[in-house]
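**Student:** Model the following, please.
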Amino acid sequence: MPAPVDPSPEFSGADPVLVTGAAGFIGFTLARRLLAAGRRVVGVDNLSPYYDVRLKEARLAVLAEQPGFTFHRLDIADRPGMADLFAREKPGLVAHLAAQAGVRHSLTHPETYVDANVVGFLNVLEGCRHNGVRHLVYASSSSVYGANTAMPFSVRQNVDHPLSLYAATKKANELMAHCYAHLYRMPVTGLRFFTAYGPWGRPDMAMFLFTRAILEGRPIEVFNHGHMLRDFTYVDDLVEGVARVLDRVPAPDPAWSGDAPNPATSTAPYRLYNIGNTRPVALMDMIGVLEKALGREAQKIFRELQPGDVPETYADVAELEAAIDFHPTTPIEIGIPRFVEWYRSFYGG
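**Tutor:** Presented below is the predicted three-dimensional model:
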């Protein structure tokens, strides 16, 4: 039986939702979704140069056109700055999506992952703790499953064998969140995202990289000789799940037992969910759909599996569906053409 959650409370529309990483791919899409629903959004981002800042500025320009949006340029690792922000804005809900992303980047820049994903997350937890935040929802990642091979990945599985520092920091977030939920009875929900893609996506991700290379007539690098499966999740589906979870405050699980602990629940107000499309797609099939949408064939260079990568991801979303009556459904045959349409309108080609 799924663990219970409290019924959705009627949150005051006057209470802002704090969205960290608001200039990022998922943070921007969530902020736009919340604003369209009439909610006030306080966005936070440091506009890191990890990828093209002009894309982040363009996302913020879209958000700035909507009433109810306030933006603070701030690094979440700035402890005094974050404490001041929470004290001034008094958010009722927090969607923490800011992070240093990317498995491969973590191999060469490990310190940035500790700063953003560990120190920054601690500052968010402290802000929530000291300012009466009713629910913190934060982004974890399918990367935490690491060396696991039992499919589909379930939140009930042990995830103690990460394969990259990025994954380790996300697992650390889950542990830190549970500590705060246990010690301070602070409601916290973690969401393990599976391979998000779609309009306004991140330039360091495969679909974006492939699209740019194909349009520019350059070859694409296909890792593990194409023998990869990914649970590609369309971004609008993903943020719909996040928005619904925000209003579902977790309650302690009365069935939880320390003799047979369920990693996804607790005697504290704490939950973990997967958000994925539940239909893993072969990398070569994804490339085929992308080629069709672009009207061009890709030149392919086949490579070995890179350190830190996993060959397959596949989400079990049973707990999420039971909690919010929703799971992602957009197939790549619909999502990829939408991404290509956006890419061409934004970049040309």
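
**Student:** can we go C-alpha only for contacts and neighbour counts from here?
**Tutor:** Fine.

**Student:** Only the buried residues of whatever helix or strand Ala177 lives in, if you could.
**Tutor:** Per DSSP states H and E, Ala177 falls inside helix 165-184. By 16 or more other C-alpha atoms under 10 Å, the buried positions in helix 165-184 come out as 165-174, 176-178, 180-182.

**Student:** Repeat that for stretch 29-37.
**Tutor:** Using 16+ other C-alpha under 10 Å as the test for burial, stretch 29-37 gives 29-35.

**Student:** Can you show me the strands along the protein?
**Tutor:** In the chain, strands defined by DSSP state E lie at 17-20, 41-45, 69-73, 93-96, 135-141, 188-193, 196-197, 220-222, 229-230, 233-234, 270-275, 281-282, 300-302, listed in chain order.

**Student:** Using CSV, please lay out the ones you listed together with mean neighbour count and distance to Lys292.
**Tutor:** Formatted as CSV, the strands of the chain follow (neighbours: other C-alpha atoms under 10 Å; distance: least, C-alpha to C-alpha, whole Å):
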stretch, mean neighbour count, distance to Lys292
strand 17-20, 27, 36
strand 41-45, 25, 35
strand 69-73, 16, 38
strand 93-96, 24, 36
strand 135-141, 24, 29
strand 188-193, 25, 27
strand 196-197, 24, 17
strand 220-222, 20, 16
strand 229-230, 21, 19
strand 233-234, 26, 18
strand 270-275, 28, 27
strand 281-282, 18, 16
strand 300-302, 14, 15
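
**Student:** compare with the first, here's sequence two:
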Amino acid sequence: MNEPVTETVLEVRDLVRHFPIRQGVLRRTVGVLKAVDGVDLVLRKGETLGIVGESGCGKSTLARLLTAHDRPTSGEVTVLGRSLYDLGGRELRRARRHIQLIFQDPYTSLDPRMTVADTVREPYDVNPELAPRGERDRLVRELLEAVGLNPDHGGRYPHQLSGGQRQRVGIARALALRPEVLVCDEPVSALDVSVQAQIVNLLEELREEFSLAYVFIAHDLSVVQHLADRVAVMYLGKVVEMGSEADVYGSAAHPYTQALLSAAPVPDPALRGTLQEIILEGEPPSPIDPPSGCSFHPRCGKAVDACSLTAPALAPVDGAGHLAACHLAADPAREPVPRAR
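**Tutor:** Predicted coordinates for the structure are as follows:
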């Protein structure tokens, strides 16, 4: 893991994204879908922050908000000290050079009419002041080599590449502007398992080579554990636990995090069946009509009366920087869920 550093490159304050629900001929607003509901994050230089949670918890919406591909209902995203949502036009484009997005699906995130070289060169065409025209072909070749592609791939189209090669092209395109932050929105979920390992290893190498900080979003807990320095767990649009990788995976404080960890496959056959298994009842609540109090309480086997009445705030638990939004998280009788390392 990286050494802890203090310089903040990305800060998120009380980020909210609610989508209006409209019905009828007049398209009247009859409710809101709370996709992201009050998220606070900090990312430091050279750090990888993992974001985990089940499908529908708001992870991908958060990714689009971080890179200003979507605008929030309220809240702020600051990149290198500049608030993205205070900017527009050319100023926003300049600010977004510092934070780039790697998309989930390499099959749809590339233009099928553009060659690989044209795709990687496009950021320089949009931002011509960053590289003289005569230097762009060389820069494209260097980027393709950096992500493990042969420069000869530059003349190919996306349909002539494998899934892993397409994702490497997407990574090269994101690196073209030399960003400080990469937001990786489930970048390996659409790939074969063997290819996933190659892309994860590549991202580790690039983090060192280009001095990058990552926001790595995934539902695969083992991938996040391998890459992340710190982990934030999301449930129904909120962060319910946050801490170092060791805190979250070794001493989970929130019942939802404990349930996620218990459901993850255990690679060591000797440990299978020895770890606590937690079976959640029911389905995740709708973000259109979330429960009162703690949004997890209808599925939580440890819930008490207070859980249905008051929404808990993120508060310190058993370690520096280890936070959980649970009324019972600070209970000294809480039993951590040990995980295989």
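
**Student:** What is the resulting TM-score of the chain superposition?
**Tutor:** For this chain pair, the superposition-based TM-score is 0.32 by TM-score structural alignment, normalised by the length of the second structure; 167 aligned residues with a C-alpha RMSD of 6.1 Å.

**Student:** of the strands of the first structure, which approaches Ala318 of the first structure most closely?
**Tutor:** Among the strands of the first structure, strand 270-275 comes nearest to Ala318 of the first structure, with 8.6 Å by C-alpha to C-alpha.

**Student:** Also compute the angle for the closest one relative to strand 188-193, please.
**Tutor:** 20 degrees (axes from the mean of the first three to the mean of the last three C-alpha atoms, to 10 degrees).

**Student:** picking that back up, which strands and helices lie in contact with the helix holding Ala177 of the first structure?
**Tutor:** Where contact means 3 or more C-alpha pairs under 8 Å, 6 or more residues apart in numbering; DSSP states H and E, helix 165-184 of the first structure is packed against helix 110-113, helix 120-130, strand 135-141, strand 188-193, strand 270-275.

**Student:** from the buried residues of stretch 29-37 of the first structure, which is closest to Ala282 of the first structure?
**Tutor:** Thr29 (26.0 Å).

**Student:** who's in contact with Leu233 of the second structure?
**Tutor:** In this structure residue 233 of the second structure is Val, not Leu. Neighbour list for Val233 of the second structure: 51-53, 239-242, 257 [criterion: C-alpha atoms under 8 Å, 6 or more residues apart in numbering].

**Student:** wait, isn't Met82 of the first structure in contact with Leu122?
**Tutor:** No: applying C-alpha atoms under 8 Å, one finds Met82 of the first structure not in contact with Leu122, separated by 10.3 Å.

**Student:** And the helices in the first structure?
**Tutor:** Here the first structure has its helices, by DSSP state H, at 25-36, 53-64, 79-89, 110-113, 120-130, 165-184, 206-215, 235-246, 283-294, 318-324, 332-347.

**Student:** Take those and write them to TSV, including distance to Tyr273 of the first structure.
**Tutor:** Below are the helices of the first structure laid out as TSV (distance: least, C-alpha to C-alpha, whole Å):
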stretch	distance to Tyr273 of the first structure
helix 25-36	17
helix 53-64	27
helix 79-89	26
helix 110-113	23
helix 120-130	18
helix 165-184	11
helix 206-215	24
helix 235-246	9
helix 283-294	25
helix 318-324	6
helix 332-347	22
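
**Student:** closest to Arg271 of the first structure out of the ones you listed?
**Tutor:** That would be, of those and by C-alpha to C-alpha, helix 165-184, which comes in at 8.7 Å.
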